[in-house]
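In: let me see the structure of the following:
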Amino acid sequence: MRKAETVTFGGSGLDRAAWLRGKAEDLSAHMTDGSACILPIWRGKPLFASHAAAWVARGHPVLETAAETPVFLGLDEGQARFAADISAWEPETGDTPPAGVFFDPTEQRHPALPDDYRFAELRGVMADLTPRDAELVATAKAILGWHRSHRFCSACGQPSAVADGGWQRRCATCGTFHFPRTDPVVIMLITRGNKTLLGRSPGWPEGMYSCLAGFVEPGESLEAAVRREVAEETGVRVGPVRYLASQPWPYPSSLMIGCTGEAVTDEITVDPHEIEDAIWVSREDVALALSGEHPTIRRPRNGAIAGFLLANWVADRLD
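Out: Model prediction:
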């Protein structure tokens, strides 16, 4: 797919400089020479200023509650970029993030930062970020999320420590090395003639439908995962499957693998344990939804690969 990497988080050519990760002295030199930039993240929310990632220098007061050594993200035009988890900070004022909601609209402001700086849900900002900011923020959010959920060694249960610039955790007790994990998820544009198959999950906003998606299981190919997930969720059988594009998805740490598949059956039998509803939608109705003019189907969320796939299908640009 010619436009595959134009999807949000799709890659900006960031120099991840993996060769630097194991060189503690070199990373320390980058951190102390005054040119390094650090992205604070509070309980999964990156710091933004307007519609851009907001970076601070080493020693900034906002970093006082940083849990561990900042994670090295890479070199941006030669400038070292890091991320730090400051989730221990307790806001004195501001909205409390709601629990169990699809989207957290609250924003938190730190007293040591300018008024227009705020911690915000990435879903609400992602489509407005530059490609470079999007890649950096997605990387930072995903890897810091991994550190928060993998503080103990899975081999012996003892605490592990950050190593290799943040790209490993090491257990001093049993010597096990742990590496960040990315969960592969297939998301599929299933078509049959002039229509595509869309579904919705419980708890989604009213009128929100999307391409079907599901996690790839161990020992399973992408093609098999597409066919299995569609059959499990809707009863629809799928024939030929091909890859289209991928999108890193830091919610918390998935890789969305966009595929297209040709359905060989029409009848839908929804599994209520999997999804709430599924419908066939014509290309014309998808075009109306994309423009925000459909009477019952919401416009796809900006920045998500589902909308990217649907828009390219409507425009006949999948090749």
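In: for the rest of this, base every contact and every neighbour count on C-alpha atoms.
Out: Will do.
In: got a list of contacts for the host helix or strand of residue 229?
Out: Using DSSP states H and E, the secondary-structure element containing residue 229 is helix 222-234. Defining contact as Cα atoms under 8 Å, 6 or more residues apart in numbering, one finds that helix 222-234 is touched by 186-188, 212-217, 236-239, 241-242, 259, 261, 268-271, 274-275, 278.
In: one more time with 6 Å, if that's ok
Out: Helix 222-234 has contacts (Cα atoms under 6 Å, 6 or more residues apart in numbering) with 216, 237-238, 241, 268-271, 274.
In: who wins for neighbours among these?
Out: Sorting the contacts of helix 222-234 by how many neighbours each has (other Cα atoms under 10 Å) puts residue 238 first, at 24 neighbours.
In: related to what we said a few turns ago, now the helix or strand following the helix holding residue 229 against helix 222-234, angle please.
Out: Counting by DSSP H and E, the element after helix 222-234 in chain order, helix or strand, is strand 238-249. With axes from the mean of the first three to the mean of the last three Cα atoms, to 10 degrees as the basis, strand 238-249 and helix 222-234 are set at 100 degrees to each other.
In: how about strand 238-249: buried residues?
Out: For strand 238-249, burial by neighbour count (16 or more other Cα atoms under 10 Å) applies to 238, 241, 244-249.
In: this one as well, want them side by side:
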Amino acid sequence: MTDIFNSFFRGFEPPVTGITGSPLDRADHLRRDPEQVQQMQASATARWLVLDSLKPVVTDDDRLFWATADDLPEAAPMVFLGLDSDGAPRFAASASAIPLLARHGGRVIDARSAAMLMPPGQAAILAQARSLLDWHARHGHCAVCGAATAPTKAGYCRQCPACGAEHFPRTDPVVIMLAIKGDHALVGRQPGFPPRMFSALAGFVEPGESLEEAVAREIFEEAGIRTGRVRYLASQPWPFPSSLMIACLAEALGHEIALDTEELEEARWVSKDEVRAALAGEGAWLAPPPMAIAHTLLASWAKG
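Out: Modelled structure (predicted):
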């Protein structure tokens, strides 16, 4: 078994994707103890990442700003993020940034823009905070009986006092993939993309469907291309609002494109040289930014 395992992964170096590599220890064992959570909140080393309408407060050099308890209103919704490398507790809170900016400076910035400016590890913390706070804002009532729910487990659960149901934050799996035919890959363009930008095809995994089946279905639905073997490459959290992007390569069995014009306005086969030029910003079309896993997917294929 060990020989098979080693053979399978020989020569495979998983790429580093954006919005990953959080330095925090999520400390699941502490979430279950309300007294521990209260003690962490009262600690002199505790800090909060403040999001105003899901937009983070950042420093003037585009780093996450960590506020103290004195900077927050008492009723601010908050979640536990984890422990920093020195054991200091880190939380996120939803609150107005106006008092914070008046005291300390900094600025409020769109979360997607912030993630593009900061190191991946900081972007990963932001992704965790944004997804959790957004989930709480959207799920204030029980999906079973409709009663108001209350947060528990330091923000990783909401419990219904009326029927006892527990609700947990969800992550929606999304496959994002390149269909490969010889030395060419299939890229597409959605109507809402920035001018000249093309990317890998993508779509949500549907109920009762494997990742491989989702890859094959999405490529066929959007571009009319049948595929065979599928290889997983990497994954990335995408907190807009709460998805997990799962990057794959798929073996194309044909090359005639039949476009779904409701999903894509154009699709084309591109060579590795064209992809390298696009990644360098020198091609006839533009690739997604480095933060996006589509960029990682294109770069990994083009260098192979």
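In: so for the longest helix along structure 1, what gets flagged as buried?
Out: In structure 1, assigned by DSSP state H, the helix with the most residues is helix 131-149. If you call a residue buried by 16+ other Cα under 10 Å, then helix 131-149 of structure 1 has these buried ones: 131-147.
In: C-terminal to that helix, what's the next element?
Out: Following the chain from helix 131-149 of structure 1 toward its C-terminal end, the next helix or strand by DSSP H and E is strand 160-163.
In: which residue numbers in structure 2 go with that next one?
Out: Here strand 160-163 of structure 1 aligns to structure 2 at residues 149-152, judged by TM-score structural alignment.
In: tell me which residues are up against the matching stretch.
Out: Contact with stretch 149-152 of structure 2 is made by 140-142, 157-160, as judged by Cα under 6 Å, 6+ apart.
In: now with 8 Å?
Out: Contacts to stretch 149-152 of structure 2, defined as Cα under 8 Å, 6+ apart, come from residues 136, 140-142, 157-161.
In: now list the buried members of those residues.
Out: The neighbour-count criterion (16+ other Cα under 10 Å) marks 136, 140-142, 157-160 among those as buried.
In: measure residue 138 of structure 2 to residue 171 of structure 2 for me?
Out: Taking Cα to Cα, to the nearest Å as the measure, residue 138 of structure 2 and residue 171 of structure 2 are separated by 14 Å.
In: residue 83 of structure 1 in helix, strand or coil?
Out: Under DSSP: H, G, I helix; E, B strand; the rest coil, the three-state class of residue 83 of structure 1 is strand.
In: for the aligned partner of it in structure 2, give me its contacts.
Out: In structure 2, the residue paired with residue 83 of structure 1 is residue 92, using TM-score structural alignment. Applying Cα under 8 Å, 6+ apart, one finds that residue 92 of structure 2 lies in contact with 48-51, 78-81, 129, 133.
In: can you tell me which of the residues you listed are in helices?
Out: By the criterion of DSSP H, membership of the contacts of residue 92 of structure 2 in helices covers 129, 133.
In: let me know the closest of the contacts of residue 92 of structure 2 to residue 99 of structure 2.
Out: Closest approach between those and residue 99 of structure 2, by Cα to Cα: residue 50, at 11.2 Å.
In: dump the contacts of residue 92 of structure 2 into a markdown table; add distance to residue 58 of structure 2 as well.
Out: Conversion of the contacts of residue 92 of structure 2 to a markdown table gives the following (distance: Cα to Cα, whole Å):
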| residue | distance to residue 58 of structure 2 |
| --- | --- |
| 48 | 12 |
| 49 | 9 |
| 50 | 9 |
| 51 | 10 |
| 78 | 18 |
| 79 | 18 |
| 80 | 19 |
| 81 | 17 |
| 129 | 14 |
| 133 | 17 |
